[in-house]
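**Q** predicted model follows, preceded by the sequence.
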Amino acid sequence: MTDSWPTWPQWTEADLDAVRAVLDSGRWNGVDAPAVTAFEQRWAASTGARHALCVANGTDALLLGLRALGIGPGDEVIVPAYTFLATATAVALAGATPVFADIDPDTYCLDPAAVDAAVTPRTAAVIVVHLGGHPADLDAIGALCRRRALALVEDAAHAHGARHRDRPVGALADLGSWSFQGSKNLTAGEGGALTTNDDALAERIRSLRNQGRVTGGAWYEHHVLGWNSRMTAMQAALLGVGLDRLPDQVRAREAAAGYLDEQLSGMVTPQGRAGWATVHAHHLYLFRYDRGPVGEFVTALRGLGVPAVPGYPVPLYRQPLFADRYATVHLPETERACRETVWLPHELLLAPLERIADVVSAVEKAHQ
């Protein structure tokens, strides 16, 4: 296997044209820059949300969302521990306490029963992560949050284009949080967004991301403690062109992942697919390998030309940042996922199916 795999990010002349248009406009920044508001309108429509609000990055999106929900000191927020660090650090940055709950072993998303068991009188919210692009169980966790009067946030950083029961993720909870960082399926290098159907939440986020200014207020008039979390117009222009390509890319990833699921079954255990996952975004193609050390298996795959990596190596509660405070936490499915999971990047799934077959051949050889 000597041919290279698809690279990421990808761009065309359309991206250059979009950036040139922003350069020519002279409107390079500002929450009301035409390129920013145009992308917000398109992203809201794409996700089925009434509001989309662009921000500086995905971590800010989570933090702004929590702040807009009024979450802070004294509150607890339930999060998975098999996720990127920002899901938990955004909670800590808001002044609240992350509480880690275990994942479902098939989907890698939060286990509703584990969430239910983690609720205390101090719990204010739950953040579900659509891990790898697979929608979390919003039916069960949504019902739990309504019953217990908890806010629900979708961390959709992996899930551009994913659908839960044929409805786009990102507008199925109080808030949806998005990242457009360089590795993401829709990217401008950096950037983020929040989506919501709640008018009041949207207005609070508009203020918080723009130094506490309010709609209709004067430029030097600040009402709340906010900060600068504004997206540039050039980023928004790139995202608009990327959004044009996204539907075809989602279909290509679904086809490639379906092929791998079928061909690899029996050698490894691909990430499960729940019935509600109408569309899986496949930011990652995940599978379990439990017949030896994952590191050695990944090294063998890479030697055969497949750009595999181990998954998250430790749960978040074993990160140095959290380890002392959470020394007694033990989540068996999360820890098993850290030992056994292999990732393939989403751009690999954009290769022709005949090239994807090389992954199957490599797994067969590395598996022997």
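**A** Here it is on my side, so go on.
**Q** drop to CA atoms for contacts and neighbour counts, all remaining ones
**A** Noted.
**Q** just list the residues touching residue 161, thanks.
**A** Contact analysis of residue 161 by CA atoms under 8 Å, 6 or more residues apart in numbering lists 47, 168-169, 246-247, 250, 279-281.
**Q** just the buried residues from those residues, in ChimeraX please.
**A** ChimeraX command restricting the contacts of residue 161 to the buried ones, with burial defined by 16 or more other CA atoms under 10 Å:
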select :47,168,169,246,250,279,280,281
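**Q** I'd like the contacts of residue 161 written out as a markdown table, with secondary structure and distance to residue 158 added.
**A** Shown next, in a markdown table, are those (DSSP: H, G, I helix; E, B strand; the rest coil; distance: CA to CA, whole Å):
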| residue | secondary structure | distance to residue 158 |
| --- | --- | --- |
| 47 | helix | 14 |
| 168 | strand | 13 |
| 169 | coil | 11 |
| 246 | helix | 13 |
| 247 | helix | 15 |
| 250 | helix | 12 |
| 279 | strand | 13 |
| 280 | coil | 10 |
| 281 | coil | 7 |
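**Q** structure two is appended below for comparative analysis:
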Amino acid sequence: MEKNISQNGAPNPRRSFLKSSGALTAGLLLGSTLKAADTFHINGSAATPAILGGDPVRRAAWTKWPIWKPETDEQRVVDVIRSGIWSRASVVTEFEKEWAAALGVKRSLAVVNGTNALVVALNQLHIKTGDEILVPPYTFIATITAVLSNGAMPVFVDIDPDTYQIDPAKLEAKITPRTKAIMPVHILGLPADMDRIMAIAKKHNLVVVEDACQAHLAEYGHKKVGTFGNAGCFSFQNSKNLAIGEGGAVVSDDDAFMDRCFSYQNYGYPYGTMAGVVGAGSTMQGTKVRLTEYQAAIGLSLLKRLDAETTARNNNAAYLKSQLGGIPGVRPYKLYDKVTRGAFHLFPFRYSEAAFKGLPREAFLKAMRAEGIPCSGGYTVLNNQLFLKDAFESKAYQNSYPKEQLNFEKYVADNRCPENEKLCKEAVWFTQNMLLGPKTDMDDIAAAIARIQKNADKIKLAAKT
């Protein structure tokens, strides 16, 4: 999660997209909330698309992200800077308590980023070389990096095509004697089916680590995601719904586990139930991924707005989904019946090239941007990425797994996820900051899509000439 590059070394489309869409200042359109049809009339859905020389649907700026209000947000940070106490101390502890309270969980441990939150949690649940972890293919690379960092083997389980989440119906077929954990990812801030996942984990005696890095305050059955499994992990990277720049957290109700995590992220020094050896130094092999005081101060300032912002995202997401439902070729996300709140770190839908008269998705995205609507095609396929091959060729993996399991071509074939491959070709994303404005912002998005749909054949023809 640290660099603006993708798995293959090219510019990271998610980070570049987040940066471009979040760099604009907030702007409100005049007038009350309008129905999509009215907005289409005002903006001229039948008019020439911007990419063909017409006026764009939108010229106004989008809500800037992160939102920073000097009058309410700066004093806490300034106080920390002036104190000279910048390494982990009381402010980090305060942030951990506030984050745990926001989730309704007993304990929270802040670390340097969401990636390392996952690394620490897996490590202290005793995931090690030789173990297999069931993971979804539709996720950011950090999910898989955390598994590899602990010497374990990621086993990809295909997605539910409607919700984009790991499909519980496909989990048990992937379980082997080496399987030790399930790692559901509440990707895009949309909750996974935790009832079925937890039931399968209990049946097979597997631990569950929830990657909730994009799912701040999302709920499944009125319970916050990240609090169902043995551990939940969050990210506070700059694009996230709670933005600190970098940062992450592990949460759990298990005191012994959390004490081990604290010890591990602080050189293995004794802590809590890990203490008790007189005169001893570190009691375990550890690392150093502590959060700083000024990062925690930023988090405490912004946490005060997170609940209201989450409500705004949910309201706008529901409205935008209703506006898109009647446009041919647009298939919005679906939430599981027990989802009571989304985080909507991203608003996704599936794009049908055929329904847009054969207009390729990349041409659609380009046309949308010309209309003043930032958008992205999202993730690419993960299970064939060369970082996996690099790990498998290391001595640690060569000495711990059967040779046939490390055959990269066989691994890629065994871990193919057809539904995910389709989604990677069809997905379109809007970032969470775009859901923080008035409903008229949503009308602009719908109007742009409708305009492109109506003129898809002209756009396609122009792209060929």
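**A** Yes, it's here. Please read these numbers as outputs of a predicted model, since none were measured by experiment.
**Q** distance of the aligned residue in structure 1 for residue 439 of structure 2 from residue 258 of structure 1?
**A** Structural alignment places residue 439 of structure 2 opposite residue 353 in structure 1 (criterion: TM-score structural alignment). Distance check for residue 353 of structure 1 against residue 258 of structure 1: by CA to CA, to the nearest Å, it reads 11 Å.
**Q** and residue 160 of structure 1, by the same measure?
**A** Taking CA to CA as the criterion, residue 160 of structure 1 is separated from residue 258 of structure 1 by 18 Å.
**Q** the two: which is more packed in?
**A** More neighbours sit around residue 160 than around the other of residue 160 of structure 1 and residue 258, counting by other CA atoms under 10 Å; the figures are 28 against 12.
**Q** counterpart of the more buried one over in structure 2?
**A** When the structures are aligned by TM-score structural alignment, the residue of structure 2 matched to residue 160 of structure 1 is residue 216.
**Q** residues in contact with the residue lying closest to that match once chain neighbours are set aside?
**A** Leaving aside its chain neighbours, residue 216 of structure 2 sits nearest to residue 343 (5.8 Å; criterion: CA to CA, 6 or more residues apart in numbering). By CA under 8 Å, 6+ apart, the contact set of residue 343 of structure 2 is 188-190, 214-218, 241, 310, 313-314.
**Q** how about the secondary structure of the match of residue 160 of structure 1?
**A** When the structure is reduced to helix, strand and coil (DSSP: H, G, I helix; E, B strand; the rest coil), residue 216 of structure 2 reads as coil.
**Q** do the same with residue 326 of structure 2
**A** Taking three-state DSSP, the label given to residue 326 of structure 2 is coil.
**Q** and it, what pairs with it in structure 1?
**A** Checking with TM-score structural alignment, residue 326 of structure 2 has residue 266 as its match.
**Q** same deal with residue 80 of structure 2?
**A** Under the alignment (TM-score structural alignment), residue 80 of structure 2 maps onto residue 22.
**Q** thought residue 29 was touching its match, still the case?
**A** No: distance between residue 22 of structure 1 and residue 29: 9.5 Å, which falls outside the contact criterion (CA atoms under 8 Å).
**Q** name the residue in these two with the higher neighbour count.
**A** residue 22 (21 against 18).
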